[in-house]
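Peer 1: starting from these lines, generate the structure:
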Amino acid sequence: MPYLGAFQFLFTKLSFYMYQIIQLKPLLAALSLLLLFSCAAPQQAADDAAAPANESGTAAQTAAEPETEIISLLPTFEPVPSSILDNGRMWTFEHAPVEYFAETYNFDPDDAWFERARLGALRLPGCSASFISPNGLVMTNHHCVRDQITQIGREGERTLDDGFYAVTLSDERMIEDYYLDQLIDIRDLTDLILDEVDSAPIEQQAQVRSQVIQRVQAELSAEFDESENIVVQVVSLFNGGRYSAYFFRRYFDIRMVMAPELQIGYYGGDADNFTYPRYNLDMTFMRVYEDDAPLQTPFFFPFAIEGVRSGDGVFVIGNPGSTTRLNTVAQLTYAGQFQLDIIHRFLFHTLNSLDAIFELDPDTDEAQQLRNTIFSLRNAEKLYGGQVLAHRDPFLMGRRTDNENNFVAALRDNEALAAEYIPIIERIAEIQEQKAGLAPYPYIMSIGMQPNSALSSALLQRALVAYRLVHQDLSTEARTQALAGLTAIQDRDPAHERLLIENHLRYLADLLGDDSPYMRRILNGHDKAEVAAALVQNSAFATQEQTEAFAETAFREWSDPGLDYFNAFGSRLYENTLMFQLLSQEENQLETRLGRGWFAVYGTSIPPDATFSPRIADGVVAGYEYNGTIAPAYTTFYGMYDRHHSHNTDPQWALPERWATPTPSLDLSTPLNFVSTNDIIGGNSGSPVVNTRLEIVGLAFDGNVESMGSSTLILDDRSARAVSVDSRGMLEALRHVYRADRLVREIEDARHQR
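Peer 2: All right, here's what the predicted structure looks like:
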């Protein structure tokens, strides 16, 4: 799925210890822990009248006053019959599903088969890839390397728009500051890590777990010489129920071989994104070099001579980014009602501002980079919008409810498991109610507001750091670090700043309502554009130079319109954020403990949640019912040209010059894209799709709209599909449109070299 790997890591695991500047005094910590277990009902607004106090300073209570019934802030769902495979088919290589694959697809995948599958696959930043020849040739999606395609362009070249092809080996261009990872070994660390964690008091286990993981990772890394380029990653599986050490060989000398034009690699643009039928040539080829020569590798996936047919079993080997299928129903419900909805609103308003910024001057180099960011965020906006709908869908959430009921029933069958894990499920549910009572205020301080984020105003980023400095009790060291971070935030064009601030105000109004007391304080009778312009004109946080001078004054005495922006919330913004952080920390610890319960009940009969680590997912090529008709298993070049001519005035379906008039040798009946039931998610972009002989039949690049929202919480293969570029379409285009004879020969010769 385009771009989703990186953005899921940015948004789905929201936490506020990313800032790591909140340090509590013992009294404040004790007070916070006391509040942690209080009623989850929403707090009163900061400007509401306080309850009368008695002589001891606490709120007065009337003895005869009846207890108020606590009303849940979260809906419930009726159970719908589920399957254990609702948890997905993203299998790990250390627990390879040998028997399941053999029974389901009628072939014998032995250890050697899984080893070849693992070593032929690659991981690159945010996406997946694979070796497709013994000479280090690598295949991935065009959308995964758009920045790199732009980077290799020389003066006067438009490599992203016009494409690139290295006619000779010497023409292949170095990609700066880039790398690919190959998983070469796996070791089980479960007993080593959990023995140390279990020996610590419960309140210290999170810290001990982090320390032991860091120590073990360092010890394992020390086994290798630096020149070997081995990267060790300790991977948590089943939310901490199991641990593995993954050993990656990292390659740094990566060179661009071929990339098609953006218009054909992203054909249909935003309108066709996350849809099917599709007509995308979302492919790019690179090469790994070692000692300034093409890498020689025995592990690669040759292109299949024959393509796939409907009903064929296929396997996607890649790095799915993040799923939440082991989360409790309460967690998923909270996410749908609050977290995902708030993120979606933020993306909607941010895109409005970035689109406006791009239109101010679309021809600069910075604008071209911004265009890639907009592409990425538009995908993320669609994803999160779909996730909100899926997390509120009675059928899907009913299946999750049934799945959890089955899990709880299995726990109850074992007295020890029931005593250990059912209270955890109950406490996690309580935490979701408490978090619901704090929303949306903690998100105002987190989403997109990290220093130097491209998603928000530099002025507001500085003001937020200053707000923390004023309101949080920091140690001298932490305050020094925060001040350094404050003055390191880079300037932006004032016109861009105004647009970003104005749209942040629209985002706040969307969350809180224009008539909320907080918005009335911030706007003070003015419209949003006027407030944004006044902030840029009058705040000391408008520029880096002014901020540095302002930071020299006593921060407890700071007064500035930028600070007033956040001070308008009174103490609620800070207090709710603090409480949310504490609840999230407790929730993370409980999740880790509950992961052991899942493993105790199901073992390796289900895969763990995705963690952007190598997985193999099975499925079959299959069309599906949609829009009152049937989506075919694959599309052809005929369909692409029909799309073009049917929308001949819309630039999204325009064709690049070399494609506008097809050459007589191009077989328009060649399959271009196909769909399958494979379980994929963000991070799988660029994954090879192989047959039982580990031959390339496709290149995964997207999910259809039916999978867009549900894929994080459930595997729903009724109509959810992975969308791939067909290997036949890739070769047909390379041969007859791009005349990439050298590349075609290498791909076809590889069939005889494994």
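Peer 1: going forward, measure contacts and count neighbours with C-alpha atoms only.
Peer 2: Fine.
Peer 1: grab the longest helix from the chain for me.
Peer 2: helix 572-602 (DSSP state H).
Peer 1: flag every buried residue along it.
Peer 2: 572-587, 589-599 (16 or more other Cα atoms under 10 Å).
Peer 1: please enumerate residues in contact with the very next helix or strand once past it?
Peer 2: With elements assigned by DSSP states H and E, the helix or strand that comes after helix 572-602 is strand 615-620. Applying Cα atoms under 8 Å, 6 or more residues apart in numbering, the contact partners of strand 615-620 are 89-93, 101, 310-320, 676-680.
Peer 1: stretch 325-338 too?
Peer 2: By Cα under 8 Å, 6+ apart, stretch 325-338 touches 74-76, 87-88, 238-239, 324, 341, 387-392, 397, 400-401, 404, 425, 428-429, 432-433, 436, 439-440, 591, 595, 598, 608-609, 712-714.
Peer 1: and what of stretch 387-399?
Peer 2: The set of residues external to stretch 387-399 that reach it, using Cα under 8 Å, 6+ apart, is 77-82, 329, 332-333, 335-337, 340-341, 708-710, 712-714.
Peer 1: apply 6 Å and report the result again.
Peer 2: 77-82, 336, 340-341, 709-710 (Cα atoms under 6 Å, 6 or more residues apart in numbering).
Peer 1: hmm, back to that, in strands, which of the contacts of stretch 325-338 fall?
Peer 2: Among these, no member falls in strands (DSSP state E).
Peer 1: second input sequence below; structure requested for side-by-side comparison:
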Amino acid sequence: MRLILAVTTALTVAATGARAEEGMWTFDNFPIARANATLGTSIDQAWLDRVRLSSVKFGGCSAGIVSDAGLVMTNNHCVATCVADLSTQAVNYAETGFTPRTREEETKCPGGTAEVLTDISDVTERVQAVGAGLTGQAFTRARDAEIGRIEQEACGDATDKRCQVVTLYRGGQFKLYTYKKYTDVRLAFAPEDRAATFGGDLDNFSFPRFAIDAAFIRLYENDAPAETPTHFVWKADKPVEGTPVFVAGSPGATQRLLTMDQLATVRDVVLPMDQLIASELRGRLIRFSAESEENAFIAMDPIVGLENTYKRGLGRMRALTDPAFMAAKAEAEDEFETRATGMDNGIRDGGMDLVGAGNPWAALSAVQPIARELYPTMALLEGGTGMGTTPVAGGSQLFGWARALVRGAQERAKPSAERLPEYGDARLASLQSALFAERPTYPALEQVRMEWWLSKTREWLTVDHPAVRGLLGQESPEQLSARLVAGTKLGDPAVRRALWEGGLAAVEASDDPMIQYLLSIQDETRAIRSDWETRVQAPTDQASERLATARFLTYTDSVYPDATGTLRLTYGLIEGSDVPGQRFGPFTTFAGLWDRATGAAPFDVAPKLLAAKDRIDADAVMNMTVSSDTIGGSSGSPVVTAAGEIVGANFDSTVLTQRNAYGYDRTVNRSVIVTTGAVTVALRDVYDMGRLVEELGAR
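Peer 2: You can find the predicted model right below:
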């Protein structure tokens, strides 16, 4: 009952504006006064600017600059792909750790890109104006074209920055984000994987934790370490319970501003499909992994990623099937709608009618049957719904390259403003960087992914679906996947580069079976995307824009936007938890690690870490929990004090916290942090990385 009351109170208060520590705030609308009043701090705009310029977006993760020579701390699981790409069976850095003795031995992460947000400007009026009076795909394409023009005007042909128009408040605002971009990112340190993942999937999304889930990369420019005079100050002292802290990162996506009807679609259609599909792919990869040592090496990183996806989805399913949680969401929506449509709130006087044909709740409700019908086809064959996590082609790298080459060639033959947005001129540099990267590919793993995807698509859409017939032709999933993977030469970056630079003529003339396959399915997949944009995306965007306007008029600037993978700042206290199913203090120590260790996986301590046991202070804090507002994508986020000192990096949260995707509940929200103290111990006492300890200014 205590938990139910807490959830209801939290969500109801959230309807009238963010409360206490709630909010993944953008840096141009951070509630400085409220944060200071809540925490007893005295941060100001200059402090915000320093934090923003010290924060890094690294792939799908977050990170923080910690020295004036481009050194950046993130999570070990955020560099797992880099570690895998640099490893071989003979030299497996996941097993040994990556511990370069000198800066010269720091090794480039293939395709790695890091970005620092340097500027935010408002382009809302310009984007919204081009869609006025349009409907369907004409509406979405007009906006996409204008966004492309804005990005190109801002960044031009610059290779050291990226410009992105981001959608906030589900269409209520559009902001131009300008990033300083680093395409030379080198691995500077990674511990043994067992040190970072102690407890494995059993401990994942839980606390107590005993993981050194931290790693370092370094930003380079002109083949030299980047100069980064603005950075966080390293603080390795033992953390103190109750200390106010701030978490800066790029959370992936929340759905807090969705209506109850939209959430029902997520609960009834999106999550069940994603969970079933993810669990089967995980099973196939586990079976593949068990077949040989080579397969185990190949599949290790993909399996960990799938386990995270599945467990995150499980926590979200529990939230959307929790009667108390959903009742609180419904109460909050009713309160908002009543206030917004009331005659006394000035909305109608301001020229906005939220009743009748203008009612955004009714418009969004009308879209849901169509979204439910189209989601499986769109998710499996095209992706990009913004709703779920099902990977197109099972996440096959070869398929992804082929699609980028085929679509890129087709789209680049058009004026930039007429292209699919991901192929606009302003976005081609990032696409090329990923396409030309020298990354290893594993045909056996590629075939597992492709075979799974083809069989699941046929199963979900049925044999008689027109798209399935075009997808498979006369072949079985097993035959087709084997033929495509065995015959393609796209694993060679020189082949990919030649096809990209050769343009449409080279792509159409290619005899590569994967290229020819992608060419053959373009009509079906493009038609699916067009149908989705016309019948789901456009009416959703238009209704969401009206809803956002109503929210601004009702609650002013006390509302924060859903997370969208853009840089945000949240705050809270170092503290434990005391609710049913989640009772713990805020800290774990190395003594707790030794006590938890059994010697049997996943509770076996990494060899180098175990060998250093006598050198490690048993009372040193390893991990801690913070009552901050985080979600997937916040991994690696620097945790900093009001003095600008970094005291840890976010690497996980609890299962109960997964409801955070739909609504903040301070009672259960806990972010799991690896402390800078634990990282210092690892660098100094375990991995002989004294040069990094010295660079950090640690003892």
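Peer 1: one step back: now the contacts of stretch 387-399 of structure 1 in CSV, with secondary structure?
Peer 2: Output for the contacts of stretch 387-399 of structure 1, formatted as CSV (DSSP: H, G, I helix; E, B strand; the rest coil):
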residue, secondary structure
F77, coil
E78, coil
P79, coil
V80, coil
P81, coil
S82, coil
G336, helix
L340, helix
D341, helix
G709, coil
S710, helix
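Peer 1: now for those residues, which pair is the farthest apart?
Peer 2: P81 and D341 (26.8 Å; Cα to Cα).
Peer 1: who has more neighbours out of those two?
Peer 2: The residue with more neighbours, out of P81 of structure 1 and D341, is D341; 21 against 11, by other Cα atoms under 10 Å.
Peer 1: identify the residue of structure 2 aligned to that one.
Peer 2: Matched across to structure 2, D341 of structure 1 falls on P272, judged by TM-score structural alignment.
Peer 1: now do the end-to-end distance for stretch 679-688 of structure 1.
Peer 2: 13 Å (Cα to Cα, to the nearest Å).
Peer 1: what range in structure 2 matches that stretch?
Peer 2: Going by TM-score structural alignment, stretch 679-688 of structure 1 lines up with residues 629-638 of structure 2.
Peer 1: now swap in stretch 372-385 of structure 1 and tell me
Peer 2: Counting by TM-score structural alignment, stretch 372-385 of structure 1 corresponds to 301-314 in structure 2.
Peer 1: tell me roughly how far that stretch lies from structure 1 on average.
Peer 2: Following superposition, stretch 301-314 of structure 2 is found to deviate from structure 1 by 1.1 Å on average (mean Cα distance after the TM-score superposition for structure 1).
Peer 1: SS state for whatever residue of structure 2 lines up with P134 of structure 1?
Peer 2: Residue pairing (TM-score structural alignment): P134 of structure 1 is matched to D68 of structure 2. Look at D68 of structure 2: counting by three-state DSSP, its state is coil.
Peer 1: my read: D68 of structure 2 touches P229, true?
Peer 2: Yes - D68 of structure 2 lies in contact with P229 (Cα atoms under 6 Å); the separation is 4.7 Å.
Peer 1: of the contacts of stretch 325-338 of structure 1, which belong to helices?
Peer 2: Reading helices off the contacts of stretch 325-338 of structure 1 with DSSP H, I get 341, 387-391, 397, 400-401, 404, 425, 428-429, 432-433, 436, 591, 595, 598.
Peer 1: where along the stretch 1-150 of structure 1 do the strands fall?
Peer 2: Ranges of strands within the stretch 1-150 of structure 1 are 90-91, 121-124, 127-131, 137-140, based on DSSP state E, counting those that start in this stretch.
Peer 1: average distance between the second one and structure 2?
Peer 2: After superposition onto structure 2, the mean distance of strand 121-124 of structure 1 to its aligned counterpart is 0.6 Å, using mean Cα distance after the TM-score superposition for structure 1.
Peer 1: same check, this time on the longest one
Peer 2: Compared with structure 2 after the fit, strand 127-131 of structure 1 shows a mean deviation of 0.7 Å (mean Cα distance after the TM-score superposition for structure 1).
Peer 1: swap in the first one?
Peer 2: When structure 2 is superposed, strand 90-91 of structure 1 averages 0.5 Å from its matched positions, counting by mean Cα distance after the TM-score superposition for structure 1.
Peer 1: read off where that strand ends up in structure 2.
Peer 2: Taking TM-score structural alignment, strand 90-91 of structure 1 hits residues 24-25 over in structure 2.
Peer 1: structure 2: which residue goes with A30 of structure 1?
Peer 2: A30 of structure 1 maps onto nothing in structure 2, by TM-score structural alignment.
Peer 1: and A30 of structure 1, how many neighbours?
Peer 2: 12.
Peer 1: kindly report the same for R187 of structure 1.
Peer 2: Counted with other Cα under 10 Å, residues neighbouring R187 of structure 1 total 12.
Peer 1: what does it correspond to in structure 2?
Peer 2: So R187 of structure 1 corresponds to S121, using TM-score structural alignment.
Peer 1: and the strands in the stretch 601-750 of structure 1?
Peer 2: 615-620, 624-626, 629-631, 634-636, 671-676, 688-690, 696-703, 722-726.
Peer 1: any chance of CSV for the ones you listed, columns mean neighbour count and distance to M174 of structure 1?
Peer 2: Converted to CSV, the strands of the stretch 601-750 of structure 1 look like this (neighbours: other Cα atoms under 10 Å; distance: least, Cα to Cα, whole Å):
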stretch, mean neighbour count, distance to M174 of structure 1
strand 615-620, 23, 29
strand 624-626, 13, 42
strand 629-631, 12, 41
strand 634-636, 23, 34
strand 671-676, 29, 29
strand 688-690, 29, 23
strand 696-703, 30, 23
strand 722-726, 30, 26
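Peer 1: select, out of those, the one closest to S244 of structure 1.
Peer 2: Across those (criterion: Cα to Cα), the nearest stretch is strand 615-620, sitting at 13.3 Å.
Peer 1: how far apart are that closest one and its match in structure 2?
Peer 2: Looks like 0.8 Å for strand 615-620 of structure 1 (mean Cα distance after the TM-score superposition for structure 1).
Peer 1: relative to strand 722-726, how tilted is that strand?
Peer 2: 80 degrees (axes from the mean of the first three to the mean of the last three Cα atoms, to 10 degrees).
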